[in-house]
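Trainee: structure for the following, please:
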Amino acid sequence: MKYAFSACTDQGRVRSNNEDAVSIDHQAQVVVLADGMGGYNAGEVASHMATELIRTQMARWLAQAAQPLQSQQVRQALESCVEHANLAIFQAAQNHAQYSGMGTTVVASVLWDNQLMLAHVGDSRCYRLRAGQLLQITRDHSWLQEQIDAGLITPEQAAQSGQRNLVTRALGVEEDVLVESNGFTVEAHDLFLLCSDGLSEMVHDTNLSSILNTEATLEEKTQQLVDAANAHGGRDNISVVLIYADGPLPTRKRSLVSRLLGSA
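Mentor: Predicted coordinates:
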């Protein structure tokens, strides 16, 4: 499968700085998005540490791993990279007073063998648009999601809550972190959206779907998503990555001579 990527991160209309970060390795097909938190500039430090460490370590592992690889190996490697980033952020927070209390959410992906491997912590999300239908394929690690899962509130009530930014997991907060990972089969023309909550809290899923279903280019859709979040208030930093599965890579046709030799 061949893929196209588009990314944008924006400060929004309220925050004084941007604590989101995005990092992409186009060759290794590794994408990482993070939403930092805590202290003056510390959230920015945490999110950049997460995106850079996970991207570089995962790309290096893919380049050096013995072939052929099994999907479970790739998924476990991605989990390990997220765990290593968590420890690095935690130790930096312990060793530098100005970084005390910093943390970050993260959603990391690897496109491998017609599969999307995802690992995430917190409420940064991944959606899939397939045949015009938008589906959130990550589950928020948040207080509200726990209330929904327990049947205490409805998703509609959660959408109106003032507690939407309370996450129950984040990188760097504790020495160990519980990473959630999943694998998804990719079909031709699938469109994946990775985003921070600066988009998902500002723009309803129906509006996200409307934008993603237009005939605009990938770059135009990326900007339209950011613009929509700002139009609805832009109360947080906004980060967006779009990944489009353009279809199977062409197979090299065997020449007449090679076919003849192969049948001899």
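
Trainee: alpha carbons only for contacts and neighbour counts from here, please
Mentor: OK.

Trainee: work out which residue lies at the spatial centre of the protein.
Mentor: residue 107 (3.5 Å; C-alpha atoms, centre = their mean).

Trainee: that one should be in a strand, yeah?
Mentor: Yes - going by DSSP: H, G, I helix; E, B strand; the rest coil, the assignment for residue 107 places it inside a strand.

Trainee: got a list of what it touches?
Mentor: Residues near residue 107 by C-alpha atoms under 8 Å, 6 or more residues apart in numbering: 32-34, 118-121, 124-126, 194.

Trainee: quick one: which of those is most hemmed in?
Mentor: Using other C-alpha atoms under 10 Å as the neighbour criterion, residue 34 leads the contacts of residue 107 with 35 neighbours.

Trainee: second input sequence below; structure requested for side-by-side comparison:
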Amino acid sequence: MNEIICPSCYRLNRQGARFCAACGRVLAVSSTNDGDEAPTRPSAPTPSDGARSDDAHTIPMARSLDLHVGRRTDVGRRREINEDSLLALDLFWTNRSSGRPAGLFVVADGMGGHKGGEIASGMLVRSLARQAVDEWLPGMIEAPDEPAVWSDWLVAAIQRGNTEIFEWSRQAGFEMGTTVVAAVVVGDQAYIAHVGDSRAYRVNAGGIVRLTVDHSLVESLVSARQISPEEARHHPQSNVIYRTIGDHPQVVVDLKSLRLLPGDRLLLCSDGLSGMLTDEMIRAEIMAAEAPQSACVGLVDAANEAGGEDNCSVILIELKPL
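Mentor: Alright, predicted model coming up:
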């Protein structure tokens, strides 16, 4: 069987692989020339240990759209160190008079004692940023019409970041970790991955829908109907999380895909927001704002006014027609 050599790490990969199994580099993108056979474009590596929820793959991608993005992070009123980290990377290109946006957005909420959480969340965001520059951006430029590939890339990138943090913490001799919620948006398709209790919401004129399920003790109690969502926000064990980045050498990353409609807002946030404000309070702040950035300012200010018990970080993405 023919094999492909990765130009970065020289690892042999199966014929048709999109990504190097060792370093994750994009290996091949198909193109067509007059009379020439196009090289095979295989499927991206599929994480066998990820949990998926899909509702987007059969819907054609919308055209002539744009993303408007806001972001904000704040230490809050009770903490001395902001252990949250953010990444917001968006791009836009046009071809044949139609435009298409894309973006990678990440909120990471660190944990693990003095500066440990700050280190973990920062390491994860830097890891995802490096992988985006090396793999995601080149792939988006060369293969923009296959957005579903990037859901697999997002999960694999988070898993690689998890391994880096786990190995670093073992060498450093102390435990640390971070939650993460991340989204790859390509046109009107969004792919959302998360670990821990950082959340994603879809907000529009019709209401607010939480897109993620917290990997926490209180979420399990709510699911079992032992406590209410309101009781969960004030529960003494609300900070007990059973799945985080950096806790084990491998991690299960939950993935959800969905189609965004014009007027939809996609919110990524740490629990410093969701722990202070109800879902309806979050929606009210967003819908009252004139733009995503002013909405982010309003959300963080509202969380601080409600007590500001934790670091608060938000990214808000709004899809609009050009």
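
Trainee: need the counterpart of the residue nearest to the centre of structure 1 in structure 2.
Mentor: Matched across to structure 2, residue 107 of structure 1 falls on residue 181, judged by TM-score structural alignment.

Trainee: look up how far residue 258 of structure 2 lies from the residue lying closest to its match once chain neighbours are set aside.
Mentor: Setting aside the residues directly before and after it, residue 181 of structure 2 is nearest to residue 194 in space (C-alpha to C-alpha, 6 or more residues apart in numbering), at 4.2 Å. The gap separating residue 194 of structure 2 from residue 258 of structure 2 is 14 Å, by C-alpha to C-alpha, to the nearest Å.

Trainee: show me where structure 2 has its strands.
Mentor: Using DSSP state E, the strands of structure 2 run over residues 3-5, 12-14, 51-54, 65-74, 84-95, 98-111, 177-186, 189-195, 199-204, 207-210, 254-259, 265-269, 312-321.

Trainee: I'd like to check the angle between the longest one and strand 312-321, please.
Mentor: Strand 98-111 of structure 2 and strand 312-321 meet at an angle of 170 degrees, taking axes from the mean of the first three to the mean of the last three C-alpha atoms, to 10 degrees as the criterion.

Trainee: pull out the buried positions in strand 98-111 of structure 2.
Mentor: 99-111 (16 or more other C-alpha atoms under 10 Å).

Trainee: closest to residue 72 of structure 2 out of those?
Mentor: Nearest to residue 72 of structure 2 among the buried residues of strand 98-111 of structure 2 is residue 107, at 10.3 Å by C-alpha to C-alpha.

Trainee: contacts only, for that closest one.
Mentor: By C-alpha under 8 Å, 6+ apart, the contact set of residue 107 of structure 2 is 84-87, 180-182, 198, 268-270, 313-315.

Trainee: cool, and residue 312 of structure 2?
Mentor: Counting by C-alpha under 8 Å, 6+ apart, residue 312 of structure 2 has contacts 73-76, 84, 269-273, 300, 303.

Trainee: repeat the analysis, applying 10 Å as the threshold.
Mentor: Residues in contact with residue 312 of structure 2 (C-alpha atoms under 10 Å, 6 or more residues apart in numbering) are 72-76, 82-85, 109, 269-276, 299-301, 303-304.

Trainee: could you check the angle strand 254-259 makes with the longest helix seen in structure 2?
Mentor: With DSSP state H applied, the helix covering the greatest number of residues in structure 2 is identified as helix 149-172. Interaxial angle, helix 149-172 of structure 2 versus strand 254-259 (the same axes, to 10 degrees): 150 degrees.

Trainee: Provide the aligned range in structure 1 for helix 149-172 of structure 2.
Mentor: Going by TM-score structural alignment: helix 149-172 of structure 2 matches residues 73-96.

Trainee: what about the matching stretch, distance to the chain center?
Mentor: 16 Å (C-alpha atoms, centre = their mean, to the nearest Å).

Trainee: could you do stretch 180-195 of structure 1 as well?
Mentor: Remark: stretch 180-195 of structure 1 is offset 10 Å from the chain centroid, using C-alpha atoms, centre = their mean.

Trainee: give the aligned range of it in structure 2.
Mentor: Using TM-score structural alignment, stretch 180-195 of structure 1 lines up with residues 254-269 of structure 2.
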